[in-house]
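J.: below: sequence and its predicted model.
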Amino acid sequence: MLSSIISSSLPVSALLTSLLFSKDASAEILQSVSRAETAFNTLQTFYNSSNGIWNTCGWWNGANCMTVIADLAVLDVSVRATAIDVFNNTYTVAPGVNPNPGVEKVSGASGVPETTYTSLWPLAPLTDLFAKPGTVNASLWLDGYYDDDAWWSLAWIAAYDVTGNEDYLRLAEGIFDGMTKGWPTNCSNGGIWWDSTKTYVNAIANELFLSVAAHLANRAENSQYYINWAKKEWAWFAASGMINENNTINDGLTTDCKNNGATVWSYNQGVILGGLVELNKASPDPSYLPAATKIADAAISALTDSNHILHDPCEPNCEPDATQFKGIFMRNLQLLQEAAPSDTYVQVIQASANSIWNNDRDKSTNVLGVDWAGPFVEPADASTHSSAMDALVAAIVAN
């Protein structure tokens, strides 16, 4: 129902609010909202208010936890106050556990995934590791890996969309400025490196660079600056060879700048979708959405099963990073669905969300696992849970 009126001049959040409080709200929308709210409450049982990160997952995963919370808060006013408290707290205390860079995730003595952070205290005065009211210090959020930096930039953009807090937007801009230091690589004199030590040219860092620039182009004052960066990145990426003959995206380039043929991960198929949707909003071009649609269709063909449920090749053993990937795809697929509606996208979102709830949920705790087709298996943690929650939130709008 909601997807059928997504072209309305009202924002999605306003449409959803009006539907939820009207007699016309469908049972499907109400069910989707209820599931997402339950997932939100469960995710918050992992939240560590003392360090602003979710226990059992790492630094970059924390940014994605915050993003999915913000995405729900845009749609559902009932969680907004808690979400805003999380943003305020994480903004203040999380820099104190920035690994800079460190070990994001290790197995503890019990075998349960835990987060290990390298303290920054020897590198800076203790008082400099926490945000001060009215100040924005983007350097506190950088850890030497441009993809990690970008996840936090997108998280603060999402928080800005909920709150209108200009500090969050300025922080996102500052993080992006740090990312520009990674341009250019040795491959056709463009793109950004994965890390500040220039060890690898990969898809995710470059897709995120595009996405952050395009998101900022629709929010920041200096829109043209970000449009120029996004266009330059997309032109380079489209010609880089990372998009293969099947229209899926491999993980990166070899040292001589050829497609390395590495795993087709779901998140590499997803981030580019949101980036192109946002770029098309900021600077419309008839090629952007068709390019995104081609990648999305290829990804769905490659990564969904006969029941239309999304998978990554590592399942069920996807620790420590790939547990996050599928939710990122779903988040961005929903952005494409809003811009270029497709029954196939709705089918994948709804099938995945329904299967997560029915087959991949610990019924006693409501924690969500990594294999969305089920059955629920351990380990399950804040990363697997927040990733699956992305699908539940996407399902609200895909009704």
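T.: Ah, there it is. Residues are numbered from 1 along each chain as shown.
J.: when you work out contacts or count neighbours from here on, use the C-alpha atoms and nothing else.
T.: Fine.
J.: can you map out the strands along the stretch 201-350 of the chain?
T.: For the stretch 201-350 of the chain, applying DSSP state E, counting those that start in this stretch gives no strands.
J.: in contact with Val77, which residues?
T.: Thr17 (CA atoms under 8 Å, 6 or more residues apart in numbering).
J.: from Ala203, how far off is it?
T.: 35 Å (CA to CA, to the nearest Å).
J.: ok, now Ala353?
T.: Counting by CA to CA - Ala353 and Ala203 are separated by 27 Å.
J.: also Lys258?
T.: Taking CA to CA, one finds Lys258 at 12 Å from Ala203.
J.: higher neighbour count, the two?
T.: Legend: neighbour count by other CA atoms under 10 Å for Lys258 and Ala203, higher for Ala203 (28 against 13).
J.: the more buried one contacts Asn259, doesn't it?
T.: No - checked against CA atoms under 8 Å, the pair Ala203 and Asn259 is beyond contact range at 10.1 Å.
J.: shared neighbours of these two, which are they?
T.: Counting by CA under 8 Å, 6+ apart, the residues touching both Ala203 and Asn259 are Met242, Asn250, Gly252.
J.: contacting residues for the last one?
T.: To tie it back to what came earlier, the one meant is Gly252. Tyr200, Val201, Asn202, Ala203, Met242, Asn259, Asn260, Gly261, Ala262.
J.: check it against this one:
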Amino acid sequence: MDSPLRSVFHQTYMNTDMFVGGDCFDDYQWWLLGWLQVYSVEPNLDYLYRAADIYDFVTVNAWNDTICRGGIQWCPKNAYKNAITNELFLVKWQWFEASGLINGYNLINDGLSSTTETISTSHKENVNHFQDASCVNNNGITWTYNQGVILTGLALLYNSTGNATLLDIAQKIADATIQRLTYSDLILKEPCEPNCDTDQQLFKGIFVRHLAYLIPYLTDAAHIQQYKSFLEQNAESVWTSRQCERDGLYSLIWSNQSSASCNTSHNSSTTSAAWDLFVSSAKTKSLSIKSPSNWTYLGLGNCADDKNASMPNFNKMNVTKIECRTTAEQDTGAVAYDHQFGCNGIQYCRIRTSSGPHQTPQGWSYENGTTKTVTRSNKFPVTSCFLRVV
């Protein structure tokens, strides 16, 4: 690989050890998976050995039978058996399945309780197998990432064992997530919304990434289409309506039924989750990253050509992003449009067009220009440029 990533991988390896990134066993295992991914891109044995060292450390130091008859404890100084730490160590699937972590709705709760105050029904409709060992499902929050990571784990276990029951369980978890962890428009919802911390803001991206990983292993055409459509629907919602025009970042909430995207949490974590969604949808070959009306996001700023010259345009003040796009869609000469959402709340639309002044929409103004093309945006921070896809 001849890429700047090679240097990034090398520098990261040289400047970290296997305990970087956190003090708990789930933290170590995220890095383990990261190094495996790095090795798949850049096959340097140092990266594979780093992953193996982390695995050996977790195996020796994290598994204990004194609580819940097994399982990986969360941290060296915290014996809590939580779902994510054990999903990342799914080589012990028999223990995980019997633990009761998967509830009667086929969703995975946060972890196990070491008290006998609560009895949870497992997905197999049996009383928690570990009740006699004082461990039951704690009925904790069903985070979306807990429903996601296990999908890849079960798919890979199926691939190595041929046990089709594992795929059935994965599909039940994915189906339950789509049914129970979504808004009324079937757009994915994190239980903490709208008040999620920066870690929780990443969780939906993790779910959709692993849902996309699961799809190639499935043989049921109905489920395959269902999951592809789910990813596409979510991606279209986020791409077309959940980007804050002021800074180009995507919001925490993916449903367009919520308040304006600039009024909800939007930062690098929420934007990372959104791009996980776009990549996952593109991987399933259901969606190219564009809106249903064939407009693609060119970048922040006003639409211009390579010399920063502007096309003729129709323009209007106090125009919403939806009205701006709809008007551009109706103009057969429209090449691009830019929409500005100023810090004072004033919105402004310019439709870059080859149409003449006599075709100006009612209530709009016409402004002449000096070029006939749009090839870039000028990076003005409160404006977004969209290019028509031919």
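T.: Received, thanks. This one's a predicted model, so the numbers in the text were calculated from it and none came from an experiment.
J.: now the TM-score, please.
T.: The TM-score (TM-score structural alignment, normalised by the length of structure 2) is 0.62; 257 aligned residues with a CA RMSD of 2.0 Å.
J.: on that earlier part again, out of the contacts of Gly252 of structure 1, which sit inside helices?
T.: Ala203 (DSSP state H).
J.: now, which of the contacts of Gly252 of structure 1 sits nearest Ala14 of structure 1?
T.: Nearest to Ala14 of structure 1 among the contacts of Gly252 of structure 1, counting by CA to CA, is Ala203 at 34.7 Å.
J.: any idea how far Trp234 of structure 1 is from that closest one?
T.: In terms of CA to CA, Ala203 of structure 1 sits 11 Å off from Trp234 of structure 1.
J.: what's the answer for Asn354 of structure 1, then?
T.: Relative to Trp234 of structure 1, and taking CA to CA, Asn354 of structure 1 is found at 34 Å.
J.: one more: Ser153 of structure 1?
T.: On the measure of CA to CA, Ser153 of structure 1 and Trp234 of structure 1 end up 19 Å apart.
J.: looking at the two, which is more packed in?
T.: Set side by side, Ser153 of structure 1 and Trp234 show more neighbours around Ser153, with 33 against 22, by other CA under 10 Å.
J.: name the element that one belongs to?
T.: Secondary structure assignment for Ser153 of structure 1, by DSSP states H and E: helix 146-163.
J.: helix, strand or coil for the aligned residue in structure 2 for Asn366 of structure 1?
T.: Using TM-score structural alignment, the equivalent of Asn366 of structure 1 in structure 2 is Gly248. Secondary structure state of Gly248 of structure 2, per DSSP: H, G, I helix; E, B strand; the rest coil, is coil.
J.: go ahead and confirm Gly248 of structure 2 touches Ser384.
T.: Yes - using CA under 8 Å, Gly248 of structure 2 is in contact with Ser384, at 7.5 Å.
J.: now list whatever residues contact both of those two.
T.: Leu300.
J.: for the lengthiest helix in structure 2, which helices and strands make contact with it?
T.: Counting residues, the longest helix found in structure 2 (DSSP H) is helix 221-241. Secondary-structure packing of helix 221-241 of structure 2 (3 or more CA pairs under 8 Å, 6 or more residues apart in numbering; DSSP states H and E): helix 268-283.
J.: in structure 1, what residues pair with the helix it packs on?
T.: Mapping helix 268-283 of structure 2 onto structure 1 (TM-score structural alignment) gives residues 382-397.
J.: that stretch vs structure 2, mean deviation?
T.: Stretch 382-397 of structure 1: mean distance to aligned residues in structure 2 after superposition is 1.2 Å, counting by mean CA distance after the TM-score superposition for structure 1.
J.: show me how far that stretch is from its chain's centre.
T.: From the chain centre to the centre of stretch 382-397 of structure 1 is a distance of 10 Å (CA atoms, centre = their mean, to the nearest Å).
J.: cool, stretch 171-187 of structure 2 as well?
T.: Centre to centre, stretch against its chain (CA atoms, centre = their mean), the figure for stretch 171-187 of structure 2 is 15 Å.
J.: now what about it, what contacts it?
T.: Applying CA under 8 Å, 6+ apart, the contact partners of stretch 171-187 of structure 2 are 105-108, 144, 147-148, 151, 188-191, 211, 223, 230, 233-234, 237, 254-255.
J.: just to revisit the earlier point, and the contacts of Gly252 of structure 1, which is closest to Leu392 of structure 1?
T.: Scanning the contacts of Gly252 of structure 1 for proximity to Leu392 of structure 1, where the rule is CA to CA, the winner is Ala203, at 26.1 Å.
J.: and the closest one, what pairs with it in structure 2?
T.: So, by TM-score structural alignment, Ala203 of structure 1 is matched to Ala83.
J.: for the residue lying closest to its match once chain neighbours are set aside, give its distance to Asn61 of structure 2.
T.: With sequence-adjacent residues excluded and distances taken as CA to CA, 6 or more residues apart in numbering, Ala83 of structure 2 is closest to Gly111, at 5.0 Å. As judged by CA to CA, Gly111 of structure 2 and Asn61 of structure 2 stand 19 Å apart.
J.: fine by me, we can end here.
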